[in-house]
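# below is the structure, and that's it, no one-letter string:
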């Protein structure tokens, strides 16, 4: 078992201005099936629409934002949860000072950076 606090995990740049990620659970800790990430988007920052061949499970922790699949937009806030099926386009935009969410993905080589592997 491993117990940690998210503030003890390094906050890393994502390549998108105003967006950071913390890899809370990854294969580095021994996770073989799933990875858990903590995203923070600063006000008006965004992750553009993209897609992958794996699903996402998301839980909004703080703030408000917009999630889109390119056709529909959903205004979400703390307490909302989402399921993004494999290959569905998805993008995120922060509406408040910070928009923070947990995102769970499968522990697949193509989804996780090399430094998060054991």
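Happy to help now that I have it. These figures come from a predicted structure and were not determined experimentally. Numbers count the residues shown, from 1 in each chain.

# please count neighbours and contacts with C-alpha atoms only from this point.
OK.

# what about residue 1, neighbour count?
4 (other Cα atoms under 10 Å).

# ok, now residue 51?
When neighbours are defined as other Cα under 10 Å, residue 51 has 16 of them.

# one more: residue 107?
19.

# do residue 109 as well
By other Cα under 10 Å, 11 other residues sit near residue 109.

# distance of it relative to residue 102?
Distance of residue 109 to residue 102, computed by Cα to Cα, to the nearest Å: 20 Å.

# also residue 44?
19 Å.

# more neighbours, these two?
Taking other Cα under 10 Å, residue 44 and residue 102 do not tie; residue 102 has more neighbours (20 against 16).

# wait, isn't the more buried one in contact with residue 41?
No. At 11.8 Å, residue 102 does not count as touching residue 41 under the criterion of Cα atoms under 8 Å.

# how about the residue nearest to the spatial centre of the chain, what does it touch?
Central residue of the chain (Cα atoms, centre = their mean): residue 103, 3.9 Å from the mean position. Counting by Cα atoms under 8 Å, 6 or more residues apart in numbering, residue 103 makes contact with 36, 37, 38, 39, 56, 57, 58, 59.

# try this one side by side with the last:
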């Protein structure tokens, strides 16, 4: 059995994602998680992540700023505390709606072995391996 933990994002290492985004991993299998992982991704002004999908369900909550959530042909403006549910295998992306201020999301994946597949290249990576 793993032990309870308090994670302080300001004290954890952030990993550059490219395109003006950086991620701080939080709960992971390294801590003993068995059914989900999560983290925080910050987007600089005008930043976006590429179209992708996962091998599991995902939920994202906008913590700060203004975002656009693209899923299929739909584009949704998000305000802080708006929360998404994205089924397994559904292509999507998030964009910072501001060219002058940052935005921040909390993401949760429904598997400790979550993967991200980029639509443009077809490359699949383990989410945990990218950020550890």
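Arrived safely. Just so it is clear, the model here is predicted, and its values are computed rather than measured.

# and the helices in structure 2, which stretches?
Secondary structure of structure 2 (DSSP state H): helices at 127-131.

# ok, of the contacts of residue 103 of structure 1, which come out buried?
36, 37, 38, 39, 56, 58, 59 (16 or more other Cα atoms under 10 Å).

# would CSV of those with distance to residue 29 of structure 1 be doable?
Putting those into CSV (distance: Cα to Cα, whole Å) gives the following:
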residue, distance to residue 29 of structure 1
36, 11
37, 13
38, 16
39, 19
56, 20
58, 21
59, 21
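
# among those, which ones are in strands?
Members of these lying in strands (criterion: DSSP state E): 36, 37, 38, 39, 56, 58, 59.

# hmm, back to that, could the contacts of residue 103 of structure 1 be laid out in a markdown table, adding distance to residue 85 of structure 1?
Shown next, in a markdown table, are the contacts of residue 103 of structure 1 (distance: Cα to Cα, whole Å):
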| residue | distance to residue 85 of structure 1 |
| --- | --- |
| 36 | 17 |
| 37 | 17 |
| 38 | 19 |
| 39 | 19 |
| 56 | 7 |
| 57 | 9 |
| 58 | 11 |
| 59 | 15 |
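
# out of the residues you listed, which is nearest to residue 81 of structure 1?
Lowest distance from residue 81 of structure 1 to the contacts of residue 103 of structure 1 (Cα to Cα) belongs to residue 59, with 4.4 Å.

# that closest one and residue 83 touch, don't they?
No. Look at residue 59 of structure 1 against residue 83 with Cα under 8 Å: they stay out of range, at 9.1 Å.

# strands of structure 1, residue ranges please.
In structure 1, the segments counted as strands under DSSP E are 12-13, 19-25, 34-42, 46-50, 56-62, 64-68, 73-77, 81-84, 90-94, 98-106.

# okay, the angle between the last one and strand 73-77?
Angular relation of strand 98-106 of structure 1 and strand 73-77 on a 0 to 180 degree scale: 110 degrees, by axes from the mean of the first three to the mean of the last three Cα atoms, to 10 degrees.

# next: the second one.
Using the same axes, to 10 degrees, the interaxial angle of strand 19-25 of structure 1 with respect to strand 73-77 works out to 70 degrees.

# quick one: strand 19-25 of structure 1 aligns where in structure 2?
Aligned by TM-score structural alignment, strand 19-25 of structure 1 falls on residues 21-27 of structure 2.
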